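>>> 3D model of this:
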Amino acid sequence: MAIGFYVDVTRCTGCRACEVACKDKNRLSGGMRFRNAHTYSVGSFPDVRAFSCTFSCNHCDEPACVANCPTGAMFKSEDGAVLHQDDVCIGCKTCVNSCPYQVPVIDEEQGISRKCDSCIAIRTASGQPACVAGCPNRALDFGEIEDLKAKYGEDLVNETTVHPDPSMTGPSLLIKVKDAATTGEPTEVAW
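Below you'll find the predicted structure:
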């Protein structure tokens, strides 16, 4: 079984409601985030295009964070989610340095790494992750990958010009793209 996120780049506006919902649910302070939204421009005047995309843990088939964690704090659950055991983590940053998606972050207050757990407690109670529920444009969804493909179509990808090569970890991520996200050299738009 593989579970993961669906991101519709044609609907994402970079509003960051997903970030806020995640920060609120996880009680994250300061700049700590488990989900990040970014907006990019491609091209040059007068042919400029833009796209926004939101990023989080991809609950990979072969997660580098799990493979390289020296204590077993990072692990893959039965349903395919990549989870973290705070009480086993030693804060060595190996997972942070291993993840090609830059997902785990160091919680300086606690001295450990932390990451998205796909809102496992909410999902266990039959709910959706906070980021999915908080997206006003319905650009996010979460579930079994095969179910998401059936719901959103087979023309989905797991790589854009701003995502690393998926062959490294096999991300459980499906993206509905728009042309600007697949061609050209993207430049992040500062907010």
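
>>> CA only for contacts and neighbour counts going forward, please
Fine.

>>> Going along the chain from the lengthiest helix in the chain, find the next helix or strand for me.
The single longest helix within the chain, with elements called by DSSP state H, is helix 17-26. Once helix 17-26 ends, the next helix or strand along the chain (criterion: DSSP states H and E) is strand 36-44.

>>> Strand 36-44 and the longest helix of the chain, what's the angle between them?
Orientation of helix 17-26 against strand 36-44 (axes from the mean of the first three to the mean of the last three C-alpha atoms, to 10 degrees) gives an angle of 160 degrees.

>>> Not counting sequence-adjacent ones, nearest residue to the residue nearest to the spatial centre of the chain?
For the chain, the residue sitting closest to the mean C-alpha position, by C-alpha atoms, centre = their mean, is Ser56 at 1.7 Å. In space, and not counting its chain neighbours, Ser56 is closest to Arg35: 4.6 Å by C-alpha to C-alpha, 6 or more residues apart in numbering.

>>> Let's see this one next, to set against the first:
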Amino acid sequence: MSVNHKVGFVFRQENCVGCQACTVACQIHNELPENHRFRKVDRYEVEHKDGSKDVWLSHSCMHCENPACLMVCPTKAYHTREDGIVVLDREKCDGCGLCTEACPYSAVSIREDDGKADKCNMCVELLDRGMQPACVSGCPVECLKTGNLNETLKKPSASKEGIGYTDSITKPNMVIIKERA
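So this is what the prediction gives:
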């Protein structure tokens, strides 16, 4: 993997309005069952001098540099692409669930319809054609995108920490932009 081109999600947390359009776009694109989601939007109530304020965190698989799911999978159903995207080969999955227990971000789940693990693959089929993932295209306020994380982290407003999100031993590939656009 090129150290200079690590792809990940870039999220402008202060711009997110919690509409969950990213979740719906992902669900439609991936033809997921109604009760199954790759992208989730969590609400946090944060106290400010003017009272409380809702802050949202849109998240999915973090495509970690040290993916716990990959490390525990007995069937070797996971692999990391050169650009850092962690992909699951569902054909190899035996449904043991070790990956769901290992993921610190609850990004992997077992589907009820076939008993196998499933997760966000950052819409690699779209990225490989020069397009953006469904969640990014679906965001009406453009607070979510993909990008070269090494370049993004050079910006003073970029961080590996946000409300509801923190860096961990798995080295997640998501960056929070802390200033409003």
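
>>> Drop the TM-score for these two in here.
Scored against TM-score structural alignment, normalised by the length of structure 2, the superposed chains reach a TM-score of 0.90; 175 aligned residues with a C-alpha RMSD of 1.8 Å.

>>> if we can go back for a sec, list the buried residues for the longest helix of structure 1?
By 16 or more other C-alpha atoms under 10 Å, the buried positions in helix 17-26 of structure 1 come out as 17-23, 26.

>>> Among those, which pair sits farthest apart?
Within the buried residues of helix 17-26 of structure 1, Ala17 and Asn26 form the most distant pair, 14.1 Å apart (C-alpha to C-alpha).

>>> Now do the same for the residue nearest to the centre of structure 1: its match in structure 2.
Superposed on structure 2 with TM-score structural alignment, Ser56 of structure 1 falls opposite Ser60.

>>> Kindly report the same for Phe75 of structure 1.
Looking across to structure 2 (by TM-score structural alignment), Phe75 of structure 1 lines up with His79.

>>> mind checking the SS state of that match?
Following DSSP: H, G, I helix; E, B strand; the rest coil, the label given to His79 of structure 2 is strand.

>>> Contacts only, for Asn36 of structure 1.
Asn36 of structure 1 sits next to 16, 18-19, 54-56 when contact means C-alpha atoms under 8 Å, 6 or more residues apart in numbering.

>>> And the aligned partner of it in structure 2, how close does it get to His59 of structure 2?
By TM-score structural alignment, Asn36 of structure 1 lines up with Lys40 in structure 2. Lys40 of structure 2 is 5 Å from His59 of structure 2, where distance means C-alpha to C-alpha, to the nearest Å.

>>> what sits against Ala68 of structure 2?
99, 102-104, 170.

>>> sorry, that was for Asn58 of structure 1
Shown in contact with Asn58 of structure 1 (C-alpha under 8 Å, 6+ apart): 4-5, 171-173.

>>> If we use 6 Å, what do you get?
By C-alpha atoms under 6 Å, 6 or more residues apart in numbering, the contact list for Asn58 of structure 1 reads 171-173.

>>> For stretch 157-174 of structure 1, which outside residues touch it?
In contact with stretch 157-174 of structure 1 (C-alpha under 6 Å, 6+ apart) are residues 4-6, 58-63, 156, 175, 181-182.

>>> ok, of these, which come out buried?
Applying 16+ other C-alpha under 10 Å to the contacts of stretch 157-174 of structure 1 flags 4-6, 58-63, 156, 175, 181 as buried.

>>> Make JSON lines from those and add secondary structure to it.
Compiled in JSON lines, these are given as follows (three-state DSSP):
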{"residue": "Gly4", "secondary structure": "strand"}
{"residue": "Phe5", "secondary structure": "strand"}
{"residue": "Tyr6", "secondary structure": "strand"}
{"residue": "Asn58", "secondary structure": "coil"}
{"residue": "His59", "secondary structure": "coil"}
{"residue": "Cys60", "secondary structure": "coil"}
{"residue": "Asp61", "secondary structure": "coil"}
{"residue": "Glu62", "secondary structure": "coil"}
{"residue": "Pro63", "secondary structure": "coil"}
{"residue": "Leu156", "secondary structure": "coil"}
{"residue": "Ile175", "secondary structure": "strand"}
{"residue": "Ala181", "secondary structure": "helix"}
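
>>> which of those residues lies closest to Asn137 of structure 1?
The closest of those to Asn137 of structure 1 turns out to be Tyr6 (C-alpha to C-alpha; 13.1 Å).

>>> can you give me the strands for structure 1?
In structure 1, the strands defined using DSSP state E lie at 3-8, 36-44, 47-55, 74-76, 82-84, 105-107, 112-114, 140-144, 173-176, 187-188.

>>> Export these to CSV and append columns for distance to Ile90 of structure 1.
What follows is these, written out as CSV (distance: least, C-alpha to C-alpha, whole Å):
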stretch, distance to Ile90 of structure 1
strand 3-8, 27
strand 36-44, 25
strand 47-55, 25
strand 74-76, 11
strand 82-84, 12
strand 105-107, 11
strand 112-114, 6
strand 140-144, 30
strand 173-176, 29
strand 187-188, 33
